[in-house]
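Participant: One predicted model, sequence on top.
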Amino acid sequence: TDPIRPEPVYRLGLMGIGVGGHAPVALGLAERALQEIVGIVEDKVRPGYTGPVGESELFRHDFARHEAKYRAAQAFVYEVFGQAQATVDADRPLTDEHHARLRQAATWAQEVAGDVVMFAHRWAGSATVRQPSALGRCVRDAAVATQHALVDRMTLVEAAPAIMPAYRR
């Protein structure tokens, strides 16, 4: 589609704008799940733990790994969308690689968010299913978001041919 508004963002195209809306939602779900689980495990006790779950080495290890995955996905999204935005701001057309990276970043952010939310869900135990539960809402929202057609895993398959040439020597 040809943009009818003058702002450069509309030159990202329908897919660029569409996937641009999905990645921030995914990142927000992941961040909220991390916030919720930190609060839940402060006082949560379980059999086999010597104190609150949040003080266990196993939880802290898992938390650090998932928080890093969230931060890496966030940085990737900002990088890819920043490059695309800079290109259209400079009045240059987006390349096939730009379009592929936009879809790749949005899909990857959804995958990572789903993983982060499920990490929090597993550690929260029954706190996720009690009403009302912000973490429970994150679980439901992530389950829906990861099923959207714009972030289907096939988008990574479709993106690969435009990305692979950058790695040829």
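Facilitator: Alright, I've got the coordinates. Numbering: from 1, shown residues only.

Participant: from here on, contacts and neighbour counts on C-alpha atoms
Facilitator: Fine.

Participant: ok, the residue nearest to residue 150 when sequence neighbours are not counted - contacts?
Facilitator: Using CA to CA, 6 or more residues apart in numbering and skipping the chain neighbours, the partner closest in space to residue 150 is residue 19 (6.6 Å). With contact set as CA atoms under 8 Å, 6 or more residues apart in numbering, residue 19 has these partners: 102-103, 106, 150-151.

Participant: From residue 152, how far off is residue 19?
Facilitator: Per CA to CA, to the nearest Å, residue 19 is found 11 Å from residue 152.

Participant: And for residue 162?
Facilitator: According to CA to CA, residue 162 stands 17 Å off from residue 152.

Participant: okay, those two: which has more neighbours?
Facilitator: The neighbour comparison of residue 162 against residue 152 (other CA atoms under 10 Å) goes to residue 152, with 18 against 15.

Participant: tell me what the strand or helix carrying residue 158 is packed against?
Facilitator: In the assignment (DSSP states H and E), residue 158 maps to helix 154-163. The helices and strands touching helix 154-163, judged by 3 or more CA pairs under 8 Å, 6 or more residues apart in numbering; DSSP states H and E, are helix 96-124.

Participant: Got another one to weigh against that:
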Amino acid sequence: MTTTAPTLDTTGTAANGTLSFEDVLEHVALRREEFATQKFVPRDMIDEFKQVGIYRAATPRQFGGDALPPSEFLRMIERISAVDASAGWVASFGSALVYLAALPLSTQAELYKDSPDLVFAGGLFPVQPAEQVPGGLKISGQWKFASGCKGADILGVGIRGGDSTAGKPRTALLWPKDVEIVENWDVVGLSGTGSHELKVDGVVVPEDWTFIRGGTPTVDEPLYRYPSIAYAAQVLAVVNLGVGRAALDYAIKVGAGRTGITGAPKLADRAYYRIDLAKAEATLRSARAFFYEVTDEAYATVVAGDPVPEKLAALLRLSSTHVAKAGASAVHTAFQLSGTGAIYDGNAMQRYMREALVPPQHAFLGDGIYDSAGAVLMEIPPFPGFI
């Protein structure tokens, strides 16, 4: 028997009369300055993401979730990010529930007992020691980069592994009441992500509430056979695809509509503007096509019951880094073409430039990925943890 994957409503009003995806995009546009100013996406906005399925997109179907094909979820994040990159970045962690599929089924049943719409946020580094005590692991420490932590239902922190994990680090799950959020997120771009630090002091976590990130899933559904580390890179990279699209659309709109401040011909009448804009359009669309092509190929492979070959997994990582940098390049081109108007704080290009700087700085999307992807293509070992 064949089954049809669930899909998100991205066009009209939701069937139950509540918010549609288009409604949510409008609300994000209205509130993006609020997110940047207060430095987090508030819980009521997170609740809207829940209503349109963002936080059940990676919940196993056996627990009432949608377990969407990756490309469908990625397109959602791309569209949110075109409106506001911080909101897109926070929403992207709806995919992080793929990691939780490595938990014992009994733990997952407890997590999802009230709703399949679960918001997970984690500060995984620096990895901290954990003391074995009666009842589990006693955890203390402070962890960085917990994006979306202020709206999370469950939080994760990175702890050292032991004999049972072959030395691989683990993530321990904690309820928000047991974690202090240290609000120190003060950055140039993606300021609305609320990527604060998490602090824990002597909380005991049962071992059944810990997992290895990218560990063997206990859920037998196609999404959890898709390469989880690659997926984690993809959901971050696609943010810049959205930002790049927004910047080029803005440049097209501005170029068609005004003359220069000196009275020179409008931008659309200048050959250099048309040429560079067309080149940026071609580059961004080409990177996007590569990105979604390998995503769909990999997912079709796991749906067919086969493991994703190492070279295809490497292409997932390569296309993610490439699309993050192509998005940033598109923004840079659009900014340069926009002239002196782009230097003013109120100009949209300022926001696009700040946001586009950040994703390529992430460890999952740096230049080292090119080296490891090339190593796999040449059939030599990449750095540990690449695949």
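Facilitator: In hand now; what should we look at? Bear in mind that the values here come from a model prediction, so they are computed numbers and not experimental data.

Participant: Once they're superposed, tell me the TM-score.
Facilitator: The TM-score (TM-score structural alignment, normalised by the length of structure 1) is 0.88; 164 aligned residues with a CA RMSD of 1.8 Å.

Participant: on that earlier part again, and the helix holding residue 158 of structure 1, what's buried?
Facilitator: Under the neighbour-count criterion of 16 or more other CA atoms under 10 Å, helix 154-163 of structure 1 has 155-156, 159, 163 buried.

Participant: now what about it, what contacts it?
Facilitator: Counting by CA under 8 Å, 6+ apart, the neighbours of helix 154-163 of structure 1 from elsewhere in the structure are 96-97, 99-101, 103-104, 107.

Participant: what's the average distance of the longest helix belonging to structure 1 to structure 2?
Facilitator: With DSSP state H applied, the helix covering the greatest number of residues in structure 1 is identified as helix 57-89. Per the superposition on structure 2, helix 57-89 of structure 1 and its aligned residues are separated by 0.6 Å on average (mean CA distance after the TM-score superposition for structure 1).

Participant: What range does that helix cover in structure 2?
Facilitator: The counterpart of helix 57-89 of structure 1 in structure 2, counting by TM-score structural alignment, spans residues 271-303.

Participant: What is the neighbour count of residue 164 of structure 1?
Facilitator: 10.

Participant: Now check structure 2 for the residue matching it.
Facilitator: With TM-score structural alignment defining the correspondence, residue 164 of structure 1 maps onto residue 378 in structure 2.

Participant: How about residue 13 of structure 1?
Facilitator: If you follow residue 13 of structure 1 across to structure 2 using TM-score structural alignment, you land on residue 227.

Participant: Settle this for me: that match is touching residue 310, isn't it.
Facilitator: No. The pair residue 227 of structure 2 and residue 310 fails to qualify as a contact (CA atoms under 8 Å) at a distance of 9.9 Å.

Participant: Which of those two has more residues huddled nearby?
Facilitator: Ranked by neighbour count (other CA under 10 Å), residue 227 of structure 2 and residue 310 place residue 227 first, with 24 against 15.

Participant: Give me the distance between the more buried one and residue 314 of structure 2.
Facilitator: When CA to CA is applied, the distance between residue 227 of structure 2 and residue 314 of structure 2 equals 10 Å.

Participant: Count the neighbours of the aligned residue in structure 2 for residue 130 of structure 1 for me.
Facilitator: In structure 2, residue 130 of structure 1 lines up with residue 344, judged by TM-score structural alignment. Applying other CA under 10 Å, we find 10 residues neighbouring residue 344 of structure 2.

Participant: got it, and the one 10 residues further on?
Facilitator: Residue neighbour count, defined by other CA under 10 Å, stands at 17 for residue 354 of structure 2.

Participant: what about it, distance to residue 244 of structure 2?
Facilitator: Spatial separation of residue 354 of structure 2 from residue 244 of structure 2 under the definition CA to CA is 12 Å.

Participant: same check, this time on residue 320 of structure 2
Facilitator: From residue 320 of structure 2 over to residue 244 of structure 2 the distance is 14 Å, taken as CA to CA.

Participant: what sits against the residue most central in space within structure 1?
Facilitator: Nearest to the centroid of the C-alpha atoms of structure 1, with distances taken as CA atoms, centre = their mean, sits residue 109, at 2.6 Å. Applying CA under 8 Å, 6+ apart to residue 109 of structure 1 gives the contacts 23, 26-27, 73-74, 77.

Participant: which residue lines up with it in structure 2?
Facilitator: Across the two structures, residue 109 of structure 1 finds its equivalent in residue 323 of structure 2, going by TM-score structural alignment.

Participant: next one: residue 152 of structure 1
Facilitator: Under the alignment by TM-score structural alignment, residue 152 of structure 1 pairs with residue 366 in structure 2.

Participant: do residue 28 of structure 1 as well
Facilitator: Under the pairing rule here (TM-score structural alignment), the equivalent of residue 28 of structure 1 within structure 2 is residue 242.

Participant: if we can go back for a sec, just the buried residues of helix 154-163 of structure 1 now: which is nearest residue 82 of structure 1?
Facilitator: Within the buried residues of helix 154-163 of structure 1, distances to residue 82 of structure 1 taken as CA to CA reach their minimum at residue 163, with 17.0 Å.

Participant: Could I get the full set of helices for structure 2?
Facilitator: If DSSP H is used as the criterion, the helices of structure 2 fall at 21-38, 43-51, 70-83, 85-92, 97-100, 105-111, 228-257, 271-303, 310-337, 348-356, 368-377.
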